[in-house]
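> show me the folded form of this:
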Amino acid sequence: MSRVTRGRASKVDLLPEALKEELHKLLRNKSNTQLDVLDAINELIEEHGLDDEAKLSRSGLNRYAAQMETIGKQIKEAREISKQWAETLGTNAESDVSMISIEMLRSVVFNITMKLAQDDEIKSDDLRNLTMSIARLERAAATSQKRIIEARKEFAEELAENIEASVREKGMSKQDADFIRAIIQKSV
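Below you'll find the model as predicted:
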């Protein structure tokens, strides 16, 4: 969560990682008020020997908490959507949900790219990270697609064997069984 304000990083972004993690933990605990969080984090900043300039203001903490809340809601919504799709899709849900997730991530990467392009803020590091993200997404999509194809082939093979056994049991010829097997395998 890198918030840039008038060309400089926010005070939260400048905090050491351990303090940011503690801030996130304090914010996630709904029994804490923002004033409690502000007092606790500023106390920790002091204990870590940071400058008074590093201390967070009420409005700065409020902005950051609002951003965290928005991101938290988006993550929760994405989980709910994935759960609903998994319930709807049934046994093949794992592979289908992974493909849906990949598509959602592609959309996020596209939106980030468009936002950065509109703001004329695409830096070489941003471009490299976005490119790596897209490459990883494409590899994940290919792996997921490969798993789907393999699962379908296994299912078709198992189905063909079961049908062949049933067909022979009913007295049909080997040619009939082979014909049915070929139809099943073509459908994969």
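> going by C-alpha atoms from here, please, whenever you check contacts or count neighbours.
Will do.
> what about the strands in the chain?
4-5, 8-9 (DSSP state E).
> now the helices: where do they sit in this structure?
Taking DSSP state H to define them, one finds helices in the chain at 11-14, 17-28, 34-47, 58-89, 93-118, 124-169, 174-186.
> want to put them side by side, so please do this one too:
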Amino acid sequence: MSDAVRRDKPSKIDMLPDDIKKMLDEMLRDSSKTQADILEAVNQRILDAGLDEEATISRSGLSRHAQKTEAIGKQLRETQAATKALVAELGDKPMGETSKLILEMGRTQLFKAMQRQLMNPDEDADIDIGEIKEVMRSTKWLEETAMKVHQREKDIRKAFAEEAAAKVEESAIQAGLTAEGAQLIKNQILGIA
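The predicted model follows:
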């Protein structure tokens, strides 16, 4: 049987009902359980669910699944560590939606590259951390620029409102409105309750 045929055929574990697979994966994450205990509990659950004896899993099948699960867990931990390092380079400034999207895209690309490396260790699937860092630095620069533009717009609106409020107050007093009435209009223009 060729490797391609074996890869396409789902394992017994892949064909288990979702609740049993979930139980299996939770037990694998629990370091206090031995594989022998897990095998016994899972096979008993398979039989209790009314599945055939043939649906039970073997020790080697469990071992392969455990290794695969651990490899994926390791990838996720490495991705999280790399993401933390990239976020540290960005600093703790608040980010806009675009920055969050770019950060998530970087995380996804890093995870995919690591997954390719795990699945094909013989192939040259190097992760270009330098390129990812450069994208993150560019994101930081764009976000800082956007924040400056936003602050400048706020300052312009505030200056315009103050100027308009002063002219309205002056006009209101000239039209015979009391000082309190003119101040009320001015406050409303400036957004003061």
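> let me see the TM-score of these two.
Superposed pair, TM-score by TM-score structural alignment, normalised by the length of structure 1: 0.56. Supporting alignment: 131 aligned residues with a Cα RMSD of 3.7 Å.
> and the helices of structure 1 as a markdown table, adding distance to V4 of structure 1?
Shown next, in a markdown table, are the helices of structure 1 (distance: least, Cα to Cα, whole Å):
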| stretch | distance to V4 of structure 1 |
| --- | --- |
| helix 11-14 | 9 |
| helix 17-28 | 16 |
| helix 34-47 | 20 |
| helix 58-89 | 12 |
| helix 93-118 | 12 |
| helix 124-169 | 14 |
| helix 174-186 | 55 |
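> I'd like those helices as TSV, with mean neighbour count appended.
Listed next are the helices of structure 1 as TSV, based on neighbours: other Cα atoms under 10 Å:
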stretch	mean neighbour count
helix 11-14	16
helix 17-28	15
helix 34-47	16
helix 58-89	14
helix 93-118	15
helix 124-169	14
helix 174-186	14
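> need the strands of structure 1 in CSV (columns: mean neighbour count and distance to S133 of structure 1).
Below are those laid out as CSV (neighbours: other Cα atoms under 10 Å; distance: least, Cα to Cα, whole Å):
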stretch, mean neighbour count, distance to S133 of structure 1
strand 4-5, 10, 22
strand 8-9, 11, 23
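> who wins for proximity to E158 of structure 1 among those strands?
strand 4-5 (56.7 Å; Cα to Cα).
> neighbouring contacts of the closest one?
S10 (Cα atoms under 8 Å, 6 or more residues apart in numbering).
> chain center to it: distance?
How far strand 4-5 of structure 1 lies from its chain's middle: 25 Å, per Cα atoms, centre = their mean, to the nearest Å.
> please tell me how far E22 of structure 1 sits from L56 of structure 1.
Using Cα to Cα, to the nearest Å, one gets 14 Å for the distance from E22 of structure 1 to L56 of structure 1.
> what touches both of those two?
I41.
> what distance do you get for the closest residue to E53 of structure 2 other than its chain neighbours to Q67 of structure 2?
Distance criterion Cα to Cα, 6 or more residues apart in numbering; nearest residue to E53 of structure 2, sequence neighbours excluded, is L47 at 6.8 Å. Separation of L47 of structure 2 from Q67 of structure 2 (Cα to Cα): 24 Å.
> equivalent range in structure 1 for the helix or strand hosting E180 of structure 2?
Using DSSP states H and E, E180 of structure 2 sits in helix 179-190. Across structure 1, nothing matches helix 179-190 of structure 2 (TM-score structural alignment).
> report the distance from that helix to the chain centre.
47 Å.
> mind listing what's buried in it?
Buried residues in helix 179-190 of structure 2, defined by neighbour count with 16 or more other Cα atoms under 10 Å: A182, Q183, I185, K186, I189, L190.
> now those as a markdown table including distance to S63 of structure 2?
Shown next, in a markdown table, are the buried residues of helix 179-190 of structure 2 (distance: Cα to Cα, whole Å):
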| residue | distance to S63 of structure 2 |
| --- | --- |
| A182 | 81 |
| Q183 | 78 |
| I185 | 76 |
| K186 | 75 |
| I189 | 71 |
| L190 | 69 |
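> just give me the closest of those residues to K154 of structure 2.
When the buried residues of helix 179-190 of structure 2 are compared against K154 of structure 2 (criterion: Cα to Cα), the nearest one is L190, at 12.6 Å.
> neighbours of the residue nearest to the closest one when sequence neighbours are not counted, how many?
Among residues not flanking L190 of structure 2 along the chain, A161 sits closest, at 5.9 Å (Cα to Cα, 6+ apart). Close neighbours of A161 of structure 2, defined as other Cα atoms under 10 Å, add up to 16.
> what's the answer for the one 5 residues further on, then?
Summarising burial for A166 of structure 2: neighbours were counted as other Cα under 10 Å, giving 18.
> on that earlier part again, just the closest of the buried residues of helix 179-190 of structure 2 to T98 of structure 2, please.
Closest to T98 of structure 2, out of all of the buried residues of helix 179-190 of structure 2 and judged by Cα to Cα, is L190, at 31.2 Å.
> of the strands of structure 1, which is nearest M114 of structure 1?
Closest among those, using Cα to Cα: strand 4-5, at 17.2 Å.
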